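Colleague: Structure for this input, please:
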Amino acid sequence: MIWLLRAMTELSSRKWISRMTGRFAQSGPSRHMIPRFAKLYGIAIDEAEKHPHEYRSLNEFFTRRLKPGMRTIDSGASSVASPVDAVITGIGEISSGTLLNVKGQDYTLEELLGGSPRGEVYKHGFYMVLYLSPTDYHRIHTPVTGHVVERKHWPGKVYPVNEFGLRHMKRVLSRNERLITYIRHKSGEAAVVKVGAMNVSSIQYVLPLREHVNKGDELAYFEFGSTVVLLLENRTFAPRPDLRLGSRVRMGESLGELIGQSQH
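Modeller: A predicted model of the protein is given here:
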């Protein structure tokens, strides 16, 4: 049965299907689906910036902002804030350039970062895989204060990044479309790897692009859900000891602390 589901997923992961879904979600008629969509996924519509009937399309509702004060950005000078509302589906130290046992699969920095030489500074660092379900708020925020030193787009597939996709499809995090932001902070560098998924028409940066970013600033957003892989440079991060697989985090809450001082 798994082989059949895998084959069906391969067929449905074509970009043209994702584009069709995206075009409908951006159309005016799709706004009539908002109440049903919100009820189906248990979305907290009272947190949304606007009332559901004010959104012009399902996509506009999905990429909604929140009312002021709905999330608190951790104020600790050295804290790393969660960039998203999500469930942790992978967490741990990076072992010689490999993210070990993410739902039973290993990922190398080489493939995840598309062969970027920047991967060297993360070879013995720390990673978190943060999965956003349709229920979640889908804007991505900056986890640290610092300077954006590079942005990179890697085109790819649109496989699902849910439990089935991560466990049964071949290394979807490094095969799917990715938008990567590298940020230099006071202790080193962090990479925010935004991974596209099935039915995602695109990953969009929030404009205007800025070179200096503050912790909690809007960075980007998903048009129909996905995953963020957060990478922290070698010996620059101490995670919160209570975080583990399956932990739910909210945007802005502390994931741990920056340690050490940059040698760059």
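
Colleague: use CA for all of it now, contacts and neighbours both
Modeller: Will do.

Colleague: can I assume Asp88 sits in a helix?
Modeller: Just so we're on the same page, residue 88 is Ile rather than Asp. No. Counting by DSSP: H, G, I helix; E, B strand; the rest coil, Ile88 falls outside a helix, being strand.

Colleague: burial measure for it, as a count.
Modeller: Applying other Cα atoms under 10 Å, we find 21 other residues in the vicinity of Ile88.

Colleague: check contacts around it.
Modeller: By Cα atoms under 8 Å, 6 or more residues apart in numbering, Ile88 lies in contact with Met128, Val129, Leu130, Tyr131, Arg244, Leu245, Gly246, Ser247, Arg248, Val249.

Colleague: where does the second one fall, helix, sheet strand or coil?
Modeller: Okay, so that is Val129. Using three-state DSSP, the structure places Val129 in strand.

Colleague: picking up where we left off before, is it possible to get a markdown table of the contacts of Ile88 that adds distance to Phe24?
Modeller: Compiled in a markdown table, the contacts of Ile88 are given as follows (distance: Cα to Cα, whole Å):
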| residue | distance to Phe24 |
| --- | --- |
| Met128 | 32 |
| Val129 | 29 |
| Leu130 | 27 |
| Tyr131 | 24 |
| Arg244 | 37 |
| Leu245 | 35 |
| Gly246 | 33 |
| Ser247 | 33 |
| Arg248 | 31 |
| Val249 | 31 |
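
Colleague: Would you do the same for the sequence below? I want to compare the two.
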Amino acid sequence: MAASIQAKCSRLICSARRWSGGQRRLLVTSSGKAPKGEKASGGGGFPFRPRPLPLLLVTGGGYYGYQHYKKREDGAPPALATPAQVALYRSFPTRLLSRAWGRVNQVELPTWLRKPVYSLYIWTFGVNMQEAAVEDLSHYRNLGEFFRRRLKESARPLCSASCLVCPADGKIVHLGRVLASEVEQVKGVTYSLEHFLGPRGEGASPADSPEATPPSFRAGLLSSPDNHLFHVVVYLAPGDYHRFHSPADWTVDLRRHFPGSLMSVSPGVAGRVKELFCLNERVALSGRWRHGFFSFTAVGATNVGSIRVYFDQELQTNAARDKEGKFHDLRYAAAATAGEGGSARGGVALHRGEAVGEFNLGSTVVVLFEAPRDFAFSVKPGQTVKVGEGLGGL
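Modeller: The predicted model follows:
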């Protein structure tokens, strides 16, 4: 009995020695050399060589993530990006990438591939295809047609009680009165009203125009000193309906196209980049409605270099020849008088809820308008809205 127990113990000790030797060989192989005092065929030691750079990256990244999380927990707003950070962001070839993305959107997909591709997009961004005029996914030949799909006529009824309706599906980012020359793109982050709309003269660079004092530019937009200037910003996410509509009955006199960057306009980026809407490419339509000044601006974004306005066949955005810092004007009243377009004399008349144009993907629209002092918004920031819903009234 004792001999049997001794034999079993001997076998266990031999097995342990073989396992230990294998582990030592594994450690030597992973570390590249044998521990001090031993040959390469055996020995013990620390299983990994310390790597200072990865260790620094991991600990530094962990610390930065913790600080970022702590700020979010405390409710502190994110810090504004520095001019160097904005310049670095603008140096990325987003205009070139957006043109490439536009070409990809026009590639016709095989019929068998359309449903899987579109279904993945629908699942990712929560698209409601029951609202689409054509629900059959195989009908859309390419991504562009799918993004710009039409809706059923009954999908977006107009609010009859409001003189101003929502121009696009999306989320209200900011709204309110414009008190001076600085307008809030999100709460606490502003952009220049004059830089956004451009000088009141025609055909010059914003940098070459004489600077107006902030009160004079804002006051120059108002037809009556008893009125106020209001604004509303709507952000369209990638899963939203990508066409935009007229928010009121008004007449467009001027189209002003500003070539520019194509940075993201998501609320997170808008909260960090000051003057984001002035830096990005945009198409500003300006005119008048029954209360005075009225403007509607479609702001481009990454992969949204293509902004189309249905009644303006001359407009071409994100063109390689365009240079930032300049803008291009077209007065519809002058074009109609000269017989260059289908516009009615005196500008282009738009009706409330009428389709005006489309984005290639989600982006942002900004409505600036003059109204009596007692105008009040019926929506609030952060609220999800759809085309035709009331934004406010008198």
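
Colleague: tm score of chain vs chain?
Modeller: Overlay of the two chains. TM-score (TM-score structural alignment, normalised by the length of structure 1): 0.87; 256 aligned residues with a Cα RMSD of 2.6 Å.

Colleague: I'd like to know which of the contacts of Ile88 of structure 1 are buried.
Modeller: Among the contacts of Ile88 of structure 1, those buried by neighbour count (16 or more other Cα atoms under 10 Å) are Met128, Val129, Leu130, Tyr131, Arg244, Leu245, Val249.

Colleague: now, the most widely separated pair of these?
Modeller: Within the buried ones among the contacts of Ile88 of structure 1, two members stand farthest from each other by Cα to Cα: Tyr131 and Arg244, at 13.3 Å.

Colleague: Surely Gly216 of structure 1 is in contact with Gly146?
Modeller: No. Counting by Cα atoms under 8 Å, Gly216 of structure 1 does not reach Gly146; the two are 11.3 Å apart.

Colleague: Those two: which is more packed in?
Modeller: A direct count of neighbours by other Cα under 10 Å for Gly216 of structure 1 and Gly146 places Gly216 higher, at 25 against 21.

Colleague: my read is that one is in a strand, agree?
Modeller: No. Under three-state DSSP, Gly216 of structure 1 sits outside any strand and is assigned coil.

Colleague: That one and Leu231 of structure 1: what is the separation?
Modeller: Distance, Gly216 of structure 1 to Leu231 of structure 1, using Cα to Cα, to the nearest Å: 17 Å.

Colleague: How about Lys39 of structure 1?
Modeller: Look at Lys39 of structure 1 and Leu231 of structure 1: by Cα to Cα, they are 34 Å apart.

Colleague: who has more neighbours, those two?
Modeller: A direct count of neighbours by other Cα under 10 Å for Lys39 of structure 1 and Leu231 places Leu231 higher, at 25 against 12.

Colleague: which residues does the more buried one contact?
Modeller: Residues in contact with Leu231 of structure 1 (Cα under 8 Å, 6+ apart) are Tyr122, Gly125, Phe126, Tyr127, Met128, Ala190, Ala191, Val192, Val193.

Colleague: Just give me the match in structure 2 for it.
Modeller: Counting by TM-score structural alignment, Leu231 of structure 1 corresponds to Leu368 in structure 2.

Colleague: Please say which position in structure 2 His185 of structure 1 maps to.
Modeller: By TM-score structural alignment, His185 of structure 1 lines up with Trp289.

Colleague: again but with Val149 of structure 1, I slipped
Modeller: Under the alignment (TM-score structural alignment), Val149 of structure 1 maps onto Asp253 of structure 2.

Colleague: Who are the contact partners of the counterpart of Phe222 of structure 1 in structure 2?
Modeller: Using TM-score structural alignment, the partner of Phe222 of structure 1 in structure 2 is Phe359. Phe359 of structure 2 is in contact with Arg148, His242, Arg243, Phe244, Val304, Ser306, Ile307, Arg308, counting by Cα under 8 Å, 6+ apart.
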